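In: I would like the atomic coordinates for the input below:
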Amino acid sequence: MKLSLRHSFGGFSLDLELNAGAGITALFGQSGAGKSTIINAVAGLLRPDRGRLEVAGEVLMDTESALHMPPHKRRFGTVFQDARLFPHLSVAQNLDFGTRYAPRNADVPRDAVIDLLGLAALLERSPNTLSGGEKQRVALGRALLSAPRMLLMDEPLASLDAARKHEILPYLEQLRDGPLGLPILYVSHAVDEITRLADTLVLLKDGRIAAQGPLREVMSNPAAVPLLGVREAGSVIEAIVQSHDADGLSTLKLRAGTLVLPTVAAPVGAKLRLRIKAQDVMIARTRPTDISALNILAASVVGLHEGAGPGVAVTLDVGGERILARITRRAVEALGLRVGTSCFAVLKSTTIAPTSVGR
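Out: Below is the predicted model of the structure:
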C-alpha cells in the first residue's frame, strides 16, 4: 500500500507519505497524532484535502483526478475498538454476514478462520453473552470472511482489560504468521501491543511521521525514546526457548548467551521476541558477583543519546543485538562510558513481563 495524505481540520494538519508492505505495519502515537484519521482515509470514510492511495497497483483514491472509491468497493476488512456485532444475530450469522461482501470468485476459508480464531464453541451464542475478547475475535473473523485484500485494525484491543488483551494477542500473532498472509495496518497507542505484533513501526507526532522502519530498528533507536515515552521505550530482541527448569524458570538462548525468565508459555525450540524496557537495564563496567540478578550479558557501548533531562539512552551491542539502557548522565560519567566501552548489561529475571514475550 502506498499512501500520500494531506488534510487539515480544527487547527490540526496531517502531511505524510506511508508505505505498508507485507506483515503488520503499526501506526503508533499519542492521542491526537493522526492515527485514526489515516485509517479512515484508507478505508474511504474520510475524503482528504489532498491524497492518493494505491494498493497492489490499483489506485483507490486520487484527489487530483477526483477519484474516491467508496468504502465497500475497496475490499478492506476493518476492525474497530468496539466489535460492532449485530446483536440480533448469532455468532455464526455474524460471521456469515462477512461473506456477503466477498468477491464472487473468492474462496473464503470459513472453517479455517473459525479454527484460527478458536470460534467453534461460540457459533450458536448471542453476542451479548460474549466477553470483550470473544467479541473482538468474532469481529476479526467477520472481517476475514469478507476476503479482504488488507486488514485495517483501529485500536482493536483498547477497550479490553489486561486479561482479555492477553487472551487475544496470541490469535493476532497466529494471523500474522499463518497461511492467510494478509497485510495489516494496525493502529495502537499501546507499546506492548506493537512490540509483540508489528513487523514495521511508524511513529507519528503531530500529524507527521517522526520515524519508520523495521520494528527492531526503530525500537532500538535512542531518538525514539521521547516518541515512545521514557517509561515505555526499550528494545526488541529474538530468543529461542532452550529449557523449562524445575524451579519455575525458563532458559532462553540469545546470540550473546542465555536469559533466564519466569516460566515462558512456549515449547522448547520456539522462537520468541522479547521487549526489554530501557529503564530495566543496568550497566556495570565489570561482571557483577554476589548479585541477585541472574541475567548478565557482555556488551559494548555503540551510542549515547542525551535527553532534555538528566537521562541518557545508552545503546548496547549484545552479541549483534541492540539493547537500550536508560541511566542518568551522572552514572555515564561515573562509569566512564564512551562509544566502544566494554561493559555488562544486567537484567533481573522478573523485569520482562509475560505480556512482553511474544511469538
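
In: CA atoms for contacts and neighbours, from now on please.
Out: OK.

In: Most remote residue from the middle of the chain, which is it?
Out: Relative to the C-alpha centroid of the chain, counting by Cα atoms, centre = their mean, D290 is the outermost residue, at 37.4 Å.

In: where does that residue fall, helix, sheet strand or coil?
Out: Here D290 is recorded as coil under DSSP: H, G, I helix; E, B strand; the rest coil.

In: In contact with the nearest residue to S220 once chain neighbours are set aside, which residues?
Out: With sequence-adjacent residues excluded and distances taken as Cα to Cα, 6 or more residues apart in numbering, S220 is closest to S235, at 4.9 Å. Residues in contact with S235 (Cα atoms under 8 Å, 6 or more residues apart in numbering) are 216, 219-220, 275-278, 322-324.

In: ok, now with 10 Å
Out: 195, 215-222, 274-278, 315, 321-325 (Cα atoms under 10 Å, 6 or more residues apart in numbering).

In: I have a second one here; can you model it like the first so I can compare?
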Amino acid sequence: MKMLDVNIAGKIGSFAVSARFQAEQGVTALFGPSGAGKSTILKMIAGTARPDSGHIVAGERVFFDSVTGVSLPARARGVGFVFQDGRLFPHMSVRRNLTYARWAGRREASRSLEEVVGLLGLAAHLDRYPGTLSGGERQRVAIGRALLAEPEILLLDEPLSSLDRDRRAEILPYLEAVANEAHTPILYVSHETDEVARLADQVVVVENGNVGAIGTPAEILGQRRFPMDEEGPVSILEGRVIDVDERYGMARVEIGGALIELSKDSLPVEGGVRLRIHASDIAIAMQAHKGLSIRNQLQCTVEAVELRGHSAQIALSFGRQKLFSRITTKSADILGLKTGMQVTALIKAISVESGRAKIQGKTERQASLKVFPV
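Out: Coordinates of the predicted model:
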C-alpha cells in the first residue's frame, strides 16, 4: 500500500507552516478555516512551493528531503492536482482535456479513458467544450484529467468551494466514487463539515499553519463545541454493524457501547459505518419512553447548553461519542437542562454517510443514504 509521509516546515512570504502527518490509500482531509495554511501545505507537496526543512516521501519515492538535498520539480512528482476552479483548457474538448496530462507526460495507462469517463459520468460530454459545461461538470472533468495522469497522489484543493449548494450535491457522489476506486492517497482540502464527514477516512486539522490534531471524522468533529454543516449543528458517529434481524429488515449498530437500529438496506453487511445526524433530528426527554415509535433512545449526559435567540443547542455525550441537539429555548427551559444532567436522546433520522465492508479482499465505501429509524 502506498504511503505519503509528510514532515515539513517553511514559509511562503511571511506565512509559516509546520506539518507532520501520514496518509494511506483513501481520503485524508486537511480541515480548518480559510487562511489556516491548508493550500500552502498542498503546494509544498505538489512542488509548486518549497519547504525550508523536512521531507516528503510517497511510497519509495522521495519528493523532498532537506538533509540529502533532494527536491524534485513539480512535473517529476507524479501528483494530480485539482484546483478550486478546475483550470481546464478552454480551446480543448472534454475528451482532449481528459487525455492531455497523460499525453504530455507520456505516461503508461493503468486506467482506460472509458473507465474514468464511466466513473465520473462524462460520456455525454466528451465532445463539448469547457465554456458549455456547468461548474460541477467542469470539476468532474478536472478530476478525471488528474486521475488519467496516473498520479502517485491526488490533491484536491477545495474542489467544491466555487459551486453552489445544488452543484455541490451533484458532484459529491462522484467524489465518493473516486475515493472508492482510487488506489492512491487522496488529500482533500476543505473547511466544510459535511464534505469531511462524507468523504474523509482521516482528518488532519490545520490551524495557523500548524497541524493541531489528527483523527477520524467522528473524533475530530466531535471535539468541536458545535460542529456545523449547511443545515446547522451535526453529530458524526462511528460504529459497527453487529447483527441483522431479517424478519424486520433491521440491523443493530454498536456505537460507543450503545445500540441503535437502522434499516439493513442502508448498511454494509458487516464492519464499520459512519453516521451523520442533524441536531434537529434529535429530541430530548428526561427519561426513556416505551410507548413511542422512535426506538433509538440513548442515555446521555448534558455537556453544554448554548442559547441562540429562540433556539437552544445542546451538546450531549454517551461513552466517548457526542451528540448535538437543537430544540426551542422554551423546551430547554421547561426541561431545566443544565450541564451534568442525565437525559434521553430520541433520534428521529440518521444519514449513513459511509461504511467499510470487506468484499473479496477490497475495502468498499458504501453510498450515502438517509434512513428514518422506526
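
In: what's the distance between the residue nearest to S220 of the first structure and E321 of the first structure?
Out: 9 Å (Cα to Cα, to the nearest Å).

In: Quickly list what's touching both of the two.
Out: In contact with both S235 of the first structure and E321: 216, 220, using Cα under 10 Å, 6+ apart.

In: Could I get the contacting residues of L119 of the second structure?
Out: L119 of the second structure neighbours (Cα under 10 Å, 6+ apart): 113, 140, 144, 174-175, 177-178, 181.

In: hang on, it in a helix?
Out: Yes - if the criterion is three-state DSSP, then L119 of the second structure is within a helix.

In: Can you find the partner of it in the first structure?
Out: In the first structure, the residue matched to L119 of the second structure (TM-score structural alignment) is L116.

In: what's the answer for G69 of the second structure, then?
Out: By TM-score structural alignment, G69 of the second structure lines up with A66.

In: Could you check how many residues crowd around its match?
Out: 9 (other Cα atoms under 10 Å).

In: Same check on P310 of the first structure?
Out: Quick note: P310 of the first structure (other Cα under 10 Å) scores 11 neighbours.

In: what's the answer for Q223 of the second structure, then?
Out: Using other Cα under 10 Å, Q223 of the second structure has 12 neighbouring residues.

In: what do you get for L122 of the first structure?
Out: 18.

In: now it, nearest residue through space, not along the chain?
Out: V91 (6.5 Å).

In: quick one: contacts for G26 of the second structure?
Out: Contacts of G26 of the second structure (Cα under 10 Å, 6+ apart): 178-187, 199-202, 363, 365.

In: now, which of these sits nearest D166 of the second structure?
Out: Nearest to D166 of the second structure, judged by Cα to Cα, of the contacts of G26 of the second structure is L199 at 17.4 Å.

In: burial of the equivalent of the closest one over in the first structure, as a residue count?
Out: Matched by TM-score structural alignment, L199 of the second structure corresponds to L197 in the first structure. If you count neighbours by other Cα under 10 Å, L197 of the first structure ends up with 26.

In: Could you do the one 3 residues further on as well?
Out: Other residues lying near T200 of the first structure total 24 when counted by other Cα under 10 Å.

In: So what does V42 of the first structure match up with in the second structure?
Out: Looks like V42 of the first structure aligns to I45 there (TM-score structural alignment).
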